[in-house]
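[1] Fold the following for me, if possible:
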Amino acid sequence: MLEVLFKVWPIVATIGSVLGTLGMAWLSRKFVPMAEHSKVVEMVDAHETRLNQVEQHLDAMPTREELHALDKMLTGLGERLGGMERGINRLENKTDMLLENELREKRRGDD
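    From the prediction side, this is the model:
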């Protein structure tokens, strides 16, 4: 029995080492090394953090309806300010004319 084992042992060892090498090659192709896995986990965490920040930013942004309402309100304010500016310009012109008249009156009185 021992003689048979000594005769067959080189064949069994060769087949075992070939199968072991093939198994290791398959495992290295099937699974990622721990260092690469850690890098991927860090990248995913970073992307997740950025995504959460973007989602929070988007939640704080106004909706389309709110922007439309704000646009209408600003348009109305612009029109009101334009009307006020025209009124102020008219008042300024009248004040200038009154001042001119007052200065003319004073000059006539000084003569």
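
[2] CA atoms for contacts and neighbours, from now on please.
    Fine.

[3] where do the helices sit along this protein?
    Using DSSP state H, the helices of the chain run over 2-30, 34-60, 64-110.

[4] could I get those helices as JSON lines with mean neighbour count?
    Listed next are these as JSON lines, based on neighbours: other CA atoms under 10 Å:
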{"stretch": "helix 2-30", "mean neighbour count": "11"}
{"stretch": "helix 34-60", "mean neighbour count": "11"}
{"stretch": "helix 64-110", "mean neighbour count": "11"}
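
[5] Now do Phe31 against Leu99, distance only.
    92 Å (CA to CA, to the nearest Å).

[6] Proceed likewise with the subsequent sequence, for comparison:
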Amino acid sequence: MFAVDFTITIPVVVSIATVIYTWFATRRSNVDERFKAGADRMDRHELRLNSLEQSVKAMPTREDVHKIELAMERMNGTMGRMEAVMEGSQMIMSRLESIVSRHEDHLLQGGRDR
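    I've put the predicted structure just below:
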């Protein structure tokens, strides 16, 4: 039979066990580091998403924009009516100015007819 020399076998087995343990331990620490980096990156993404959600919530909705458009159209119509009234008032004022000018000319000439 084979004679096993334990003085050589035990150190070899211990060395192999140490290599295996070291491989698993370093692999686990590498996985932990990568997991931590990934978790940190996901936290940063979550903060950016929260910021974006807050910005979107503060934006006006389609209905809000539609209400603003309707209000602007009403104001445009009101401004058009005001323009027409002011134009009529301007015409009245120009007629009044010509009448007042004729009266003034008449009074400056001493009330004489031409």
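
[7] and the gap between the aligned residue in structure 1 for Ser98 of structure 2 and Asn93 of structure 1?
    Under the alignment (TM-score structural alignment), Ser98 of structure 2 pairs with Glu100 of structure 1. Taken as CA to CA, the spacing of Glu100 of structure 1 relative to Asn93 of structure 1 amounts to 10 Å.

[8] And Phe6 of structure 1, by the same measure?
    On the measure of CA to CA, Phe6 of structure 1 and Asn93 of structure 1 end up 122 Å apart.

[9] cool, Met73 of structure 1 as well?
    From Met73 of structure 1 to Asn93 of structure 1 the distance is 30 Å (CA to CA).

[10] Glu66 of structure 1 now?
    Counting by CA to CA, the gap from Glu66 of structure 1 to Asn93 of structure 1 is 40 Å.

[11] Alignment lookup: Leu81 of structure 1 to structure 2.
    Under TM-score structural alignment, Leu81 of structure 1 pairs with Met79 in structure 2.

[12] Show me what Arg62 of structure 2 lines up with in structure 1.
    Aligned counterpart of Arg62 of structure 2 in structure 1: Arg64 (TM-score structural alignment).

[13] Please apply the same query to Thr22 of structure 2.
    Using TM-score structural alignment as the criterion, Thr22 of structure 2 maps onto Thr21 of structure 1.

[14] OK, contacts around its match?
    Thr21 of structure 1 makes contact with no residue, according to CA atoms under 8 Å, 6 or more residues apart in numbering.
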